[in-house]
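Q: what's the 3D shape of this:
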Amino acid sequence: MQLKTLKATRYITPLREGGSLPAIVEADDNAMYVMKFRGAGQGSKALVAELVGGEIARALGLPVPELVFMELEAWMSRNEPDPEIQDLLKASTGLNLALKYLDGALAYDPAASPKPDATLASAIVWMDAYLTNVDRTARNTNMLMWQRELWLIDHAASLYFHFNWDGYLERTSNRFSAIKNHVLLKFASDLTQTDARLKPLLSGNVLEEIISIIPEEWFEKETIFSSPQENREAYLTYLTKRLEASSVFVEEAVNARSGTV
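A: Predicted structure coming up:
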């Protein structure tokens, strides 16, 4: 598994609806991307969650924009007149992450957008429960409608366990009660069948391959582990054990959907 590595050549505009100030940039392949910056508030861990969440979604066959690594050079900050953005660019020099820009896409509107079918909705709810993604709510759906299809974006709020590694293995069986707020839960009527269908798609070496592409420099500020490899193994162990415990978070989602919790 490999991601392309590109260089940002032009800063176009910030997306100020995102708290971390992602931006539309042009890259050296002449295409546009939405760039996520390692110098933003949650630092490299948000990029790890974005990368892992996006590639797990892809492995599950869910529609996500192409992810690429994006090099940011120091000169770009010197050309930016906005002090806030200039500081962000300075702090993000080096390797960042970006998603292919879906030109003309509209934010998914629960009240107006086409309703997803049960298979797709169940798969998205299952994945977000697995990843403990707290940010797919009616207030902030983190989904787009593009070319009449639903696309998933922004998985930076996933894997929140990695902000506190103490006792992280005990949290692999977290029921994830926040799933009750998921914007697609009411459409997710096939959760039990979805669990049986999706788990095998992450078996074998799939998770290991995804974790292996996390850039080593994104681990550099993590002090609890003695090496980047030890940090990788912790992510892999967590995701593997959480997958094994899927019946727990599926039960929680089913109960939440029926209104019993």
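Q: contacts, neighbours, all on C-alpha from now
A: Fine.
Q: Which residue lies closest in space to the residue most central in space within the chain, excluding its sequence neighbours?
A: Taking C-alpha atoms, centre = their mean, the centroid of the chain lies closest to H155, which sits 2.1 Å from it. Distances taken as C-alpha to C-alpha, 6 or more residues apart in numbering put E50 closest to H155, at 4.6 Å, once the chain neighbours are dropped.
Q: what ranges do the helices span in the stretch 151-261 of the chain?
A: For the stretch 151-261 of the chain, the helices defined by DSSP state H, counting those that start in this stretch occupy 191-198, 206-212, 228-244, 246-258.
Q: got CSV for the ones you listed, with mean neighbour count and distance to R16 too?
A: Output for those, formatted as CSV (neighbours: other C-alpha atoms under 10 Å; distance: least, C-alpha to C-alpha, whole Å):
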stretch, mean neighbour count, distance to R16
helix 191-198, 16, 35
helix 206-212, 18, 29
helix 228-244, 17, 31
helix 246-258, 19, 32
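Q: Please identify which of the ones you listed is closest to F176.
A: Proximity to F176 (C-alpha to C-alpha) singles out helix 246-258 among the helices of the stretch 151-261 of the chain, at 6.2 Å.
Q: what's the closest one packed up against?
A: With contacts defined as 3 or more C-alpha pairs under 8 Å, 6 or more residues apart in numbering; DSSP states H and E, the packing partners of helix 246-258 are helix 118-130, helix 191-198.
Q: this one next, for a side-by-side:
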Amino acid sequence: MLKEVTATRYVTPLREGGSLPGIVEADDLGTYVMKFTGAGQGPRTLVAEVVCGRLAQRLGLRVPELVGIQLDPVIGLGEPDEEVQALLKASGGLNLGMDYLPGSLGFDPLAFGVTPAEAGRVVWFDALVGNVDRSWRNPNLLVWHEKLWLIDHGATMIWHHNWPSAHAAAAKPYDASDHVLSPFAPDVAAAAAELAPLVTRGLLEECVGDVPGEWLGGEPGAMDLGAVRAAYVDVLLERAPSVHDRVTLGEPSRDSASRAPGWLTGDWPHARRGVNR
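A: Alright, predicted model coming up:
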């Protein structure tokens, strides 16, 4: 399960994406980027962050450490920004935190080179979890201590927003044409040979098991928590062995709209403006 800490101070909001996360300090003396259950996209984005973050870590990709953060809504009383205050008040209880990487820089493909092997691992992983938000428009990659770090996995596993279609999602192709690492000749086949055998039922059950049960409730069809956890495992397990065969690397859509869903681009009516990290 996630290590749990308690928020002691809200430092500042991050305002560049769709969920308005913030930097907080906690009682373990750590500093975290906190994502809130009361944000417009709801707790399923936090579920995606945990499942994908844990899975990426277990596959050897760099992801900031994840924690559960208990939030007392009283912290929001002193916030001058009404939107931030409302978000904090709506997010009492358990939220998600990611270790803050001080001095990290947003990934710039013109300034930081990536090997085909590393690019292939990231693209393969994103294909596995169906990440639609690692494009040249919004890389969701950081460079810290000259290493590449993956952040923001809330826009993955889109099938969990519509469980009846989840089984079909296991065979869905992945268009990586707009992926920020596509110019680095990602060796997706080599990544699949290395990583796909590691994606076992046991590994996926451990990753999904780290998701707090309170974030998994309210599914249609009266699915109990065990069934919901099993559904995540089943889709990813079925997808892993052959997803590399369905990855497309074509010309990026630089002259057209983003292929990301509306709730990421701001066209979704419940989206919040803020940073997605």
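Q: Overlay them and tell me the TM-score.
A: With the length set by TM-score structural alignment, normalised by the length of the first structure, the two chains reach a TM-score of 0.92; 252 aligned residues with a C-alpha RMSD of 1.6 Å.
Q: before we move on, back to that, what helix or strand is the residue nearest to H155 of the first structure on?
A: Take DSSP states H and E as the rule and E50 of the first structure turns out to sit in helix 43-59.
Q: What are the buried residues along that helix?
A: 43-57, 59 (16 or more other C-alpha atoms under 10 Å).
Q: How about stretch 145-158 of the second structure?
A: Neighbour counts over stretch 145-158 of the second structure (16+ other C-alpha under 10 Å) mark 148-158 as buried.
Q: Just send those back as CSV, with distance to G209 of the second structure too.
A: Below are those laid out as CSV (distance: C-alpha to C-alpha, whole Å):
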residue, distance to G209 of the second structure
L148, 27
W149, 23
L150, 21
I151, 20
D152, 20
H153, 17
G154, 17
A155, 20
T156, 17
M157, 16
I158, 19
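Q: Throw the helices of the stretch 151-261 of the first structure into a markdown table and include distance to L102 of the first structure, thanks.
A: Output for the helices of the stretch 151-261 of the first structure, formatted as a markdown table (distance: least, C-alpha to C-alpha, whole Å):
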| stretch | distance to L102 of the first structure |
| --- | --- |
| helix 191-198 | 26 |
| helix 206-212 | 23 |
| helix 228-244 | 29 |
| helix 246-258 | 30 |
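Q: Quick check: which of those helices is nearest to M35 of the first structure?
A: Across these, M35 of the first structure has its closest neighbour in helix 206-212 (19.8 Å, C-alpha to C-alpha).
Q: what about the residue in the second structure that S227 of the first structure lines up against, neighbour count?
A: S227 of the first structure maps onto D224 of the second structure when the alignment is built from TM-score structural alignment. D224 of the second structure has 13 neighbours, counted by other C-alpha atoms under 10 Å.
Q: How about K199 of the first structure?
A: With other C-alpha under 10 Å as criterion, K199 of the first structure counts 15.
Q: In contact with it, which residues are there?
A: L243 (C-alpha atoms under 8 Å, 6 or more residues apart in numbering).
Q: try 10 Å
A: By C-alpha atoms under 10 Å, 6 or more residues apart in numbering, the contact list for K199 of the first structure reads 60, 126-127, 243-244, 246.
Q: Then L3 of the first structure?
A: By C-alpha under 10 Å, 6+ apart, L3 of the first structure lies in contact with 55, 66-69, 213.
Q: can you tell me which of the buried residues of helix 43-59 of the first structure lies nearest to T5 of the first structure?
A: L51 (13.4 Å).
Q: The closest one is in contact with S212, isn't it?
A: No. With contact defined as C-alpha atoms under 10 Å, L51 of the first structure does not count as touching S212 (11.1 Å).
Q: circling back: can you tell me which of the helices and strands packed on helix 246-258 of the first structure is nearest to N255 of the first structure?
A: Closest approach to N255 of the first structure among these is made by helix 191-198 (10.7 Å; C-alpha to C-alpha).
Q: which residues in the second structure does the closest one align to?
A: With TM-score structural alignment as the criterion, helix 191-198 of the first structure aligns to 188-195.
Q: Need the residues that contact that stretch.
A: Applying C-alpha under 10 Å, 6+ apart, the contact partners of stretch 188-195 of the second structure are 59-60, 116-125, 127-128, 196, 198, 240-245, 247.
Q: for stretch 218-238 of the first structure, same thing?
A: With C-alpha under 10 Å, 6+ apart as the test, stretch 218-238 of the first structure has contacts from 38, 43-48, 52, 95-96, 159, 161-166, 168-173, 207-217, 239-240, 242-244.
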